[in-house]
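Student: got a sequence here, can you build the structure:
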Amino acid sequence: MTDVPPRKRPDPAEVRAAVLAVADWLGDESAPAPSRPALAAAVRLTARTLEHLAPGNSVEVRVPPFVAVQCIEGPRHTRGTPPNVVETSPRTWLLMVTGLLTYDAALGAGELDASGHRADLVAGLLPLVPLGPGASRTE
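Tutor: All right, here's what the predicted structure looks like:
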């Protein structure tokens, strides 16, 4: 089996624009839901940003139905279910990515599944595109 070449790092401006396109919905769940393509873009671009920020294969981050990426250096996983998995919904992922919800709060509320001793390392990498209080919405 040959290694797949790494994906190109997402453009930070494109990532921020994709997140801003869904920001109203993230801030107010009663706001109109974003289109599926807009939601998919925000989820995929932020997950791929994480993949580039923390390259590796020891933790798999899953945000069904849009993306699964491997990140964080450590033991490489090649077959079957990975031992270190973080899985959540698109909205919860984006709330964590923007700092509007912490990893620990999502985990405590049952909105995030994390397994394996390395899964929690993802928490230290978030937020990726801060939108919380005091964060600038433009860069």
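Student: only C-alpha atoms for contact and neighbour calcs from this point on.
Tutor: Fine.
Student: I'd guessed residue 91 sits against residue 26; true?
Tutor: Yes - Residue 91 is in contact with residue 26 according to C-alpha atoms under 8 Å; the separation is 7.1 Å.
Student: please generate a structure for the following sequence too, so the two can be compared:
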Amino acid sequence: MAVIREQDIDKGRDAWRRWADAARAQRDAGTDALDVRPDLPRPMWAMAVRYTLHLLERKAPGPGVEVRVAPWGAVKILDGPESDPHNLTPPDVVELDPDVWLRVAAGITAWDDERDAGRIGAIGERDDLGWLLPL
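Tutor: Below is the predicted model of the structure:
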């Protein structure tokens, strides 16, 4: 199932642009990059997350790593072993909160910085997606 509906792609692109602009303005105003969290409506956050997960899925398709950004979406990316047919969970899973995901997707923070701050949960050998980011 797609993380974003085709008819919502333009809304997602706009939400992503607005989130990234607000995040950069917040950072430029002196907020520490790891604390950037724009005060925008929840539906805008949801669309930005879904749209960026869609971009990630297109950039690195495959069944090997599941990227989860609860509560708004999850995608499977990269080549590799597929999900176990009994539980549908791939061997590699990465979980991020929406603010962490959007910061690394926008290049506000680096993957290593968020991971070192303990804000990325990862299981498996392919837990470093920094080389795919920013989008």
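Student: need the TM-score between these chains.
Tutor: Comparison of the two superposed chains (TM-score structural alignment, normalised by the length of the second structure) gives a TM-score of 0.77, and 124 aligned residues with a C-alpha RMSD of 2.8 Å.
Student: returning to what we had before: which of residue 91 and residue 26 of the first structure has more neighbours?
Tutor: residue 26 (21 against 18; other C-alpha atoms under 10 Å).
Student: the spatially closest residue to residue 27 of the first structure that is not a sequence neighbour: neighbouring residues, count only.
Tutor: Closest residue to residue 27 of the first structure in three dimensions, ignoring its sequence neighbours and counting by C-alpha to C-alpha, 6 or more residues apart in numbering: residue 100, at 7.9 Å. When neighbours are defined as other C-alpha under 10 Å, residue 100 of the first structure has 17 of them.
Student: then residue 73 of the second structure?
Tutor: The local packing count at residue 73 of the second structure equals 20, with neighbours defined by other C-alpha under 10 Å.
Student: ok, the aligned partner of residue 82 of the first structure in the second structure - how many residues close by?
Tutor: Across the two structures, residue 82 of the first structure finds its equivalent in residue 90 of the second structure, going by TM-score structural alignment. For residue 90 of the second structure, the count of nearby residues is 19 (other C-alpha under 10 Å).
Student: measure residue 90 of the second structure to residue 83 of the second structure for me?
Tutor: Summarising the geometry, the distance separating residue 90 of the second structure from residue 83 of the second structure, computed by C-alpha to C-alpha, to the nearest Å, is 4 Å.
Student: hmm, back to that, what lines up with the residue nearest to residue 27 of the first structure in the second structure?
Tutor: When the two structures are superposed using TM-score structural alignment, residue 100 of the first structure falls opposite residue 108 in the second structure.
Student: quick one: secondary structure of that match?
Tutor: Reduced to three states with DSSP: H, G, I helix; E, B strand; the rest coil, the structure at residue 108 of the second structure is coil.
Student: give the contact list for the most centrally placed residue in the second structure.
Tutor: Computing the C-alpha centroid of the second structure and ranking residues by C-alpha atoms, centre = their mean puts residue 101 first, at 3.8 Å. Residues near residue 101 of the second structure by C-alpha atoms under 8 Å, 6 or more residues apart in numbering: 49, 69.
Student: could you say which helix or strand contains it?
Tutor: Residue 101 of the second structure is located in helix 98-106, with elements delineated by DSSP states H and E.
Student: same thing with residue 80 of the first structure?
Tutor: Counting by DSSP H and E, no helix or strand carries residue 80 of the first structure.
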